[in-house]
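J.: using only what follows, build the 3D model:
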Amino acid sequence: MMTGMINNIFFIIFPILMYQMFATAGKRNFFKSHRAILTALFSLSIILCMVFPYQVLGEEYIFDLRQVPLIVGALYGGPAVSAILFLVAAIGRIAIGGDGMYMGVLTIFAVAVSVPLLRPLYMRINRLWKVVLVFGIAIVSLVFNMLLGNWLFGNPIGNIFSLWAILMLSQGAVTAIAALLIEHIQRQEYLLNSLMKHEKLETVSHFAASVSHELRNPIQSIQGFVQLMKDHEYSRDKQIEFYDTMLHEITAADQLIEDYLVFAKPVSGKLELLQVKMEIQQVLKVLTPYANWEKVTINLIDGGCQAKIMGDRQKFHQMLINIIRNGIDAMPDGGILTIRIKEKAPSVLILIKDEGCGMTKEELQRLGEPYFSTKSKGTGLGMMVSYSIAHQLSGEINVQSEKGRGTVFTLEFPTAQ
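T.: Below you'll find the model as predicted:
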């Protein structure tokens, strides 16, 4: 009996756990999303419970936990699911046959009809009362079955009352456990959805604060020059100077917006075959004067690598410039910045190592967040855009750093076939 009961419990719990494992996180809502799949899984539970019962008394009684999926499905799925599960259970019980067939069909019919009527109440009460309710339904269904057997077959209830009591308690307990498991999954799903919504709102808040802060500076500068030109007369040379300054501020604001667009949208440029070594050399032509000014020596070690990737040249350059420039800025007293190219099929690795101040574990975790920077005048947009570009190019950026001992950026991209 115990082995059969354990099997029945497994048949009931397994589909619930399988659904939790394979259903998309954030969309696991029993019988609201994936209704057809869950109805099929619960139907399978009913069939398996009937095929492998845990107690048989003659031809009148076949004991199993088929009613548990029926009760749970009716409470969470409503009348339509209850009707389908009833048909599955009824057909299965008729196929098994025996003198107790009519009694079994009548019992599951009564459960399938009455339990959905309790669904509105069930959905309103808290978890404790839900457990009490499903426990009570499971026991009442077996009491109905016992009285029906006494009426149809004249079986004396007293002779097997102790067995009936054990069956009632076991069915009630298993039904309560199944309901508790579903409630726990739905509670976790609710918390996950709340967390995801909170993170989205927090991201929007970060973006709003960052955009307003960064755009306010050039706008206020332009506003100030316009006010000066309105209130005072200046020479033509002075006006041209003001115009140049305002154009510079407008360009800075436009670049800020462009950075945010790069982060928000997919790569819109033309994808072409890029030879990694040549692209890095072009970037270094641009950055070498700045590195020399900061007393930083850049060493490129390519090892004869001729690997190629598919990507947007402009965006790829922008990502490299952001990371290499950060490495240069991390060495205010000068130093050596090493760039190493490695081909590790089916990927190509670009390692950018500096001898700068390094970062703590907390700073590493926040790297790439909007409006976070280790530089006093940084906005964090450079690294945020770099991570976005790497993702758009199907690549990854991994960072290793230790305070006072420098930082190593490892960029990995799939090689072009």
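
J.: only C-alpha atoms for contact and neighbour calcs from this point on.
T.: Will do.

J.: which parts of stretch 15-24 are buried?
T.: 15-16, 19-20 (16 or more other CA atoms under 10 Å).

J.: after the one helix or strand I336 maps to comes which helix or strand?
T.: Element membership for I336 (DSSP states H and E) is strand 335-344. Using DSSP H and E, the helix or strand that follows strand 335-344 in sequence is strand 347-354.

J.: which helices and strands sit right next to that next one?
T.: helix 313-329, strand 335-344, strand 407-414 (3 or more CA pairs under 8 Å, 6 or more residues apart in numbering; DSSP states H and E).

J.: circling back: just the ones of the buried residues of stretch 15-24 in helices?
T.: 15-16, 19-20 (DSSP state H).

J.: out of these, the closest to M319 would be?
T.: M319 has its nearest neighbour among these in Q20, at 39.1 Å by CA to CA.

J.: one more sequence to fold, the one below, so I can look at both together:
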Amino acid sequence: MEDNKQKGWDNLTKNNKYEQLLANKSYVICDSSCILVKEGKHKVIIRDEQDGITNAFDVDVMLLKNNKNVLCCIIFLEEMDEEEICYDIKSKDKDSLVSKELAASVVHEIKNPLFSIRGFLQLLDKSFVKGDSRKEYTNLMLSELDRLNNMVNQLLFIYKDKATNLQKVCLPNVIDEVIRLLKPKLDKNEITCSLESEQEGIHVLADASNLKQVIINLILNAVEASLPGNNISIRVYKEGKNVIAQIEDEGTGISQEELAKIFEPFYTTKEDGTGLGLYITKNIISSFGGSIRVVSSKGKGTIFFLEFSRT
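T.: This next block holds a predicted model:
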């Protein structure tokens, strides 16, 4: 066993892979992990999940080298007391909270000038007579401004407090309201959207406003993936103690490679996409205590399944 460990260390040092490992950060590990560190200061917190015991150490690491090899590694360990551990964790939480509040404030402030710019652009657009070629430019600017505003709204959702007002919500009613809201968009793209519910009054525990945003995101995604004449079918049904909303399109589908990444932030295959829509959708559903999954293959359409707790 010792020979194997030595060989592993020799391979690491020979290839300088230790340089890509831990460096000047804090780490939380399980008690059975092997820690490999490069030179620098570290805080290592070891938690025993079974006994609930936490041990924390300030670690200083120095590597002694000659022109060819690493000769040895000198490690200084100093155990942190409970008060220091709590302070360190609280300090990091506070820094994270301040950063999020600052980001949310900046994003919110961006919305005000966007609103003003859009208002003046609309006035400018109306001042041009029908057929004026300049209307093409104002329409393009308005479209890009709306895209920027949508991105700002998505970023604001990420940074704002995620506290939700969970209450009993009639899921088919929310979906029906969204379909009516998006009817102009559906008609423009020559796409139909149908809703089927196995019974009236199927309720779930959710935040009504955020639930509406989820349905909007998924239907708009389906519209963008569909061709004129396609249908988007939505089914709501009970399955055991849960309620399922199934949103299915007849669009272009998603490859297996893309499926593995679609819920990651900023991942998008669209030219003008933000890569935040599905990331936000998953976060909202998780905040309800629900889940989302997707089934798709290239060229065969996509089905999203939203799973909620039944009330």
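
J.: just say helix, strand or coil for K377 of the first structure.
T.: coil (DSSP: H, G, I helix; E, B strand; the rest coil).

J.: now which residue in the second structure aligns to it?
T.: By TM-score structural alignment, K377 of the first structure lines up with D272 in the second structure.

J.: what number of residues lie near its match?
T.: D272 of the second structure: 10 surrounding residues under other CA atoms under 10 Å.

J.: roughly how far does it sit from E144 of the second structure?
T.: 10 Å (CA to CA, to the nearest Å).

J.: thought I16 of the first structure was touching I182?
T.: Yes - when contacts are counted by CA atoms under 8 Å, I16 of the first structure is listed as touching I182 (7.4 Å).

J.: before we move on, the earlier item: export the buried residues of stretch 15-24 of the first structure to a markdown table and tack on distance to I84 of the first structure?
T.: Formatted as a markdown table, those follow (distance: CA to CA, whole Å):
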| residue | distance to I84 of the first structure |
| --- | --- |
| P15 | 17 |
| I16 | 18 |
| Y19 | 19 |
| Q20 | 22 |
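
J.: and the residues you listed, which two are furthest apart?
T.: Maximum distance among the buried residues of stretch 15-24 of the first structure (CA to CA): 8.6 Å, for P15 and Q20.

J.: what segments of the stretch 51-200 of the first structure are helices?
T.: Here the stretch 51-200 of the first structure has its helices, by DSSP state H, counting those that start in this stretch, at 67-77, 79-96, 101-114, 119-124, 127-153, 161-231.

J.: where in the second structure does the third one align, residue-wise?
T.: Matched against the second structure by TM-score structural alignment, helix 101-114 of the first structure finds no partner residues.

J.: list the buried residues in that helix.
T.: Counting neighbours by 16+ other CA under 10 Å, helix 101-114 of the first structure gives 101-105, 107-109, 111-112, 114 as buried.

J.: before we move on, back to that, what's the angle from the strand holding I336 of the first structure to strand 347-354?
T.: 170 degrees (axes from the mean of the first three to the mean of the last three CA atoms, to 10 degrees).

J.: and strand 335-344 of the first structure, how far out from the chain middle?
T.: 34 Å (CA atoms, centre = their mean, to the nearest Å).

J.: against the second structure, where does it fall?
T.: Taking TM-score structural alignment, strand 335-344 of the first structure hits residues 230-239 over in the second structure.

J.: next, the buried residues of the matching stretch.
T.: For stretch 230-239 of the second structure, by 16+ other CA under 10 Å, it's 230-238.

J.: reformat those as JSON lines; add distance to L220 of the second structure.
T.: Below are these laid out as JSON lines (distance: CA to CA, whole Å):
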{"residue": "N230", "distance to L220 of the second structure": "13"}
{"residue": "N231", "distance to L220 of the second structure": "13"}
{"residue": "I232", "distance to L220 of the second structure": "10"}
{"residue": "S233", "distance to L220 of the second structure": "13"}
{"residue": "I234", "distance to L220 of the second structure": "13"}
{"residue": "R235", "distance to L220 of the second structure": "17"}
{"residue": "V236", "distance to L220 of the second structure": "18"}
{"residue": "Y237", "distance to L220 of the second structure": "22"}
{"residue": "K238", "distance to L220 of the second structure": "25"}
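
J.: and of these, the nearest to S32 of the second structure?
T.: For these, the nearest to S32 of the second structure is K238 (43.2 Å; CA to CA).

J.: I figured that closest one was touching I244, is that so?
T.: Yes - assessed by CA under 8 Å, K238 of the second structure is found in contact with I244 at 6.1 Å.

J.: for the nearest residue to T175 of the first structure once chain neighbours are set aside, what are its contacts?
T.: Spatially, and ignoring its direct neighbours in sequence, T175 of the first structure is nearest to V68 (5.4 Å; CA to CA, 6 or more residues apart in numbering). For V68 of the first structure, the contact set (CA atoms under 8 Å, 6 or more residues apart in numbering) comprises 12, 138, 171, 174-175.

J.: for those, pick the one with the most neighbours.
T.: T175 (29 neighbours).

J.: ok, the aligned residue in the first structure for P172 of the second structure - contacts?
T.: The equivalent of P172 of the second structure in the first structure is K277 (alignment by TM-score structural alignment). If a contact means CA under 8 Å, 6+ apart, then K277 of the first structure has 302, 305-307, 341 as its contacts.

J.: rewinding a little: compute the inter-axis angle for the strand holding I336 of the first structure and helix 313-329.
T.: 140 degrees.

J.: quick one: strand 335-344 of the first structure to the second structure mean distance?
T.: Averaged over the aligned pairs, strand 335-344 of the first structure sits 0.8 Å from the second structure after superposition, using mean CA distance after the TM-score superposition for the first structure.

J.: packing partners of that strand?
T.: Against strand 335-344 of the first structure (3+ CA pairs under 8 Å, 6+ apart) you get strand 296-301, strand 347-354.

J.: ok, and what's touching that strand?
T.: 277, 295-303, 305, 307, 327-328, 348-356.

J.: relative to strand 296-301, how tilted is it?
T.: 20 degrees.

J.: counting neighbours, what do you get for Y122 of the first structure?
T.: By other CA under 10 Å, neighbour count at Y122 of the first structure equals 19.

J.: and if you look at G4 of the first structure?
T.: 16.

J.: against C49 of the first structure, how distant is it?
T.: 9 Å.

J.: next one: R313 of the first structure
T.: For R313 of the first structure, the distance to C49 of the first structure - CA to CA - is 62 Å.
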